[in-house]
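# Sharing a model prediction with you, sequence too.
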Amino acid sequence: MNSFTSIMGLCAGAGLLLTVGIGYKLVWRSAPEQGASPAPPISWAGWSITLAVTGVILTVSGGVMYLFYPLDVPGEQSKNFIFGEPSAVYGLLLIATAAYLWRRGSHLTLDRIYAVLSPIALLVGGIGLVMTSNAVGALGNQIFETAPECEPVLGTWPSWIIGPALTTIITILPGLGCLAFSAAAWSRKRAAWLLCGAAWTLAGIGLVALGVFVPGAHIFMEYCALSQ
């Protein structure tokens, strides 16, 4: 569990934050000038390399989870597809985005950006609906309320806080951002972009925090178990 939730959480969170940053440079700053060519201050090569690395890690780790179900402990099996399937799809989207920005990033106009985003919005909106379904299932069955008592912080907090908090970070906020992304790509409304950016930023920060926290917590739990 540690090897998946740490690296996947870190890369998923970083990917969301990178996506928000790219969206700000390409769409938000260019929105007042229809058809204007964005001029990002940072080379797209750096963004593309980071997106590609993040995307490959998510695609591989997410693919392993939803194809092979490595979490086979009762009560943990559903996390294979809650974590794995969205991570794999998102990883592929990050790789595709990296390749597109590498080749065409310097020639993009706002109208061309929306032309590319319109069909992608169908897939992203579907992911948002899947994440919403995952959120309902996770809350209804208390999927994320089972932190071991010896786990620092999470194991000491009451389950009625842990469950909704983790569900919000892992499923609700990313799903809300996906639905807002679809609405924004089709309507070009700044309010929808703002909602998408806010949801993905909060989810990204939360996922990075979980990815950083989980390894130390599980190391602590392992040595705690060995000492007993």
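Yes, it's here. Numbers count the residues shown, from 1 in each chain.

# Please count neighbours and contacts with C-alpha atoms only from this point.
Will do.

# Quick one: list the elements packing against the longest helix along the chain.
The longest helix of the chain (DSSP state H) is helix 190-227. On a contact count with 3 or more Cα pairs under 8 Å, 6 or more residues apart in numbering; DSSP states H and E, helix 190-227 meets helix 2-23, helix 173-187.

# Could you single out the most deeply buried of these?
Ranked by mean neighbour count under mean count of other Cα atoms under 10 Å, the helices and strands packed on helix 190-227 are led by helix 173-187, which reaches a mean of 24.

# who's in contact with it?
Outside helix 173-187, the residues within contact range by Cα atoms under 8 Å, 6 or more residues apart in numbering are 114, 117-118, 121-122, 124-125, 127-132, 189-193, 195-200, 202-203.

# Run through the residues that contact Cys150.
Thr156, Met221, Cys224.

# Which of the three states applies to it?
Reduced to three states with DSSP: H, G, I helix; E, B strand; the rest coil, the structure at Cys150 is coil.

# That one and Asp72: what is the separation?
Applying Cα to Cα, to the nearest Å, the value for Cys150 to Asp72 is 21 Å.

# Give me the buried positions along the longest helix of the chain.
Residues of helix 190-227 classed as buried: 192-208, 210-215, 217-218, 221 (neighbour count, 16 or more other Cα atoms under 10 Å).

# by how many degrees do it and helix 173-187 diverge?
Taking axes from the mean of the first three to the mean of the last three Cα atoms, to 10 degrees, one finds that helix 190-227 is oriented at 160 degrees with respect to helix 173-187.

# Spatially central, which residue of this structure would that be?
Ala12 (4.1 Å; Cα atoms, centre = their mean).

# quick one: it and Leu58, what's the gap?
Using Cα to Cα, Ala12 is found at 7 Å from Leu58.

# shared neighbours of those two, which are they?
Taking Cα under 8 Å, 6+ apart as the contact rule, Ala12 and Leu58 both touch Ser87.

# ok, structure two:
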Amino acid sequence: MFEDFIRGEEGGLSIDWTQMPTYNTIMAIAAGAGLIFMVMLGRALVRDERFKPEGWALGAGVLGFILTTTGLHMTLTWPFALYFPFDNIVFGEPSLAFGVLLLGAALYLWKRGDQITEAKDRAAEAASVAKPLGIFVVGMGLALFGIAAAGMIYQLFAAPAQEPISGFFADYPMLEATFMSALFVLVGLGAVLFPLSLRTLSSTGEQSKVTRTVGVVWLVSGIIFLLFGALNFYTHIGLIINTMG
């Protein structure tokens, strides 16, 4: 089982970190912030408040740049191949997809944001622009379901005993597998429902249950990803110190 592999011989674990650069810490924070950003952007569009597209473009651009560069590097080079090869798929490819989507949103908001501000229904205008991306978003949502299923079946997210805090649950691999898989399911649910939410998104009426559901699952999962990523700055540093050969 995976938890036996990560403990190594006689319960010890030694990792050559020069062969495994890791940066899924900042990826988790950027992904969480990106999900929260999407909910905030949707709320700003549907509510009667001042909308500054340049500011939203900056936010999308910063997060998109981080996720695209780290996700692309992880997807193409597989830095975790020596010890945790599946992590390159689990974290790299979804981050790359989300990053490119955010960069696309940043470009549009920067160059054509006035089309939204001048529209009678700002939310509907933005939804009409985003509609063609719905196919890819749904595909990635289904991919996240696949990642969640793999996480549960193969217990991919079990932390080594040498990792602070998370390592306390090393003897219960299903606990962290369930926690992380549930997060991927929440994000995936929002992605699968995203095209349906665009159909009724409007600044002039009440939002549909589908739209509210997308907002809730992305907000909750975004907050958890952001906090979990921040925590990992401590736990991953501790893991590196505890496993240096």
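Great, that's in hand. All values derive from a computational prediction rather than experimental measurement.

# Just the TM-score for the two chains, thanks.
Superposed pair, TM-score by TM-score structural alignment, normalised by the length of structure 1: 0.86. Supporting alignment: 214 aligned residues with a Cα RMSD of 2.0 Å.

# For stretch 60-67 of structure 2, give me the average deviation versus structure 1.
Stretch 60-67 of structure 2: mean distance to aligned residues in structure 1 after superposition is 0.8 Å, counting by mean Cα distance after the TM-score superposition for structure 1.

# and that stretch, which stretch of structure 1?
Stretch 60-67 of structure 2 corresponds to residues 51-58 of structure 1 when matched by TM-score structural alignment.

# contacts for that stretch?
7-8, 11-12, 14-15, 18, 87-88, 90-95, 97-99.

# which of the residues in stretch 168-180 of structure 2 are buried?
Phe169, Ala170, Pro173, Met174, Leu175, Glu176, Ala177, Thr178, Met180.

# I am assuming the last one contacts Leu156, so please confirm or correct that.
Think Met180 of structure 2. No. Met180 of structure 2 is beyond contact range of Leu156, at 9.3 Å (criterion: Cα atoms under 8 Å).

# List the contacts of Met8 of structure 1.
So Met8 of structure 1 contacts Ile57, Leu58, Ser61, Gly62, Ser87, Gly211 (Cα under 8 Å, 6+ apart).

# just to revisit the earlier point, keep only the contacts of Cys150 of structure 1 that stay in contact in structure 2.
With both residues aligned by TM-score structural alignment, their matches' Cα atoms under 8 Å, the contacts of the contacts of Cys150 of structure 1 that structure 2 also has are Met221, Cys224.

# Now distance to Ala52 of structure 1 too, for the contacts of Cys150 of structure 1, in JSON lines please.
Putting the contacts of Cys150 of structure 1 into JSON lines (distance: Cα to Cα, whole Å) gives the following:
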{"residue": "Thr156", "distance to Ala52 of structure 1": "37"}
{"residue": "Met221", "distance to Ala52 of structure 1": "33"}
{"residue": "Cys224", "distance to Ala52 of structure 1": "37"}
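
# wait, which of the contacts of Cys150 of structure 1 is closest to Tyr24 of structure 1?
When these are compared for distance to Tyr24 of structure 1 (Cα to Cα), Thr156 comes out closest, at 38.4 Å.

# and the aligned partner of that closest one in structure 2, what does it touch?
With TM-score structural alignment as the criterion, Thr156 of structure 1 lines up with Phe168 in structure 2. Contacts for Phe168 of structure 2 (Cα under 8 Å, 6+ apart) come out as Ala161.

# what's the distance between Phe168 of structure 2 and Asn24 of structure 2?
The spacing between Phe168 of structure 2 and Asn24 of structure 2, counted by Cα to Cα, is 21 Å.

# could the helices and strands packed on helix 190-227 of structure 1 be laid out in CSV, adding distance to Val53 of structure 1?
Shown next, in CSV, are those (distance: least, Cα to Cα, whole Å):
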stretch, distance to Val53 of structure 1
helix 2-23, 9
helix 173-187, 20
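
# Go through those and name the closest to Gln228 of structure 1.
Using Cα to Cα, these put helix 2-23 closest to Gln228 of structure 1, at 20.7 Å.

# now the angle from the closest one to helix 173-187?
Interaxial angle, helix 2-23 of structure 1 versus helix 173-187 (the same axes, to 10 degrees): 30 degrees.

# on average, how far is helix 2-23 of structure 1 from the matching bit in structure 2?
Mean deviation for helix 2-23 of structure 1: 1.1 Å (mean Cα distance after the TM-score superposition for structure 1).

# got it, and stretch 199-213 of structure 1?
Stretch 199-213 of structure 1, aligned to structure 2 and superposed, deviates on average by 1.1 Å (mean Cα distance after the TM-score superposition for structure 1).

# buried set for stretch 135-154 of structure 1?
Ala135, Ala138, Leu139, Gln142, Ile143, Phe144, Glu145, Ala147, Cys150, Glu151, Pro152, Leu154.

# Among those residues, which lie within helices?
Among these, DSSP H puts Ala135, Ala138, Leu139 in helices.

# Aligned against structure 1, show me the partner of Arg199 of structure 2.
Using TM-score structural alignment, the partner of Arg199 of structure 2 in structure 1 is Trp186.
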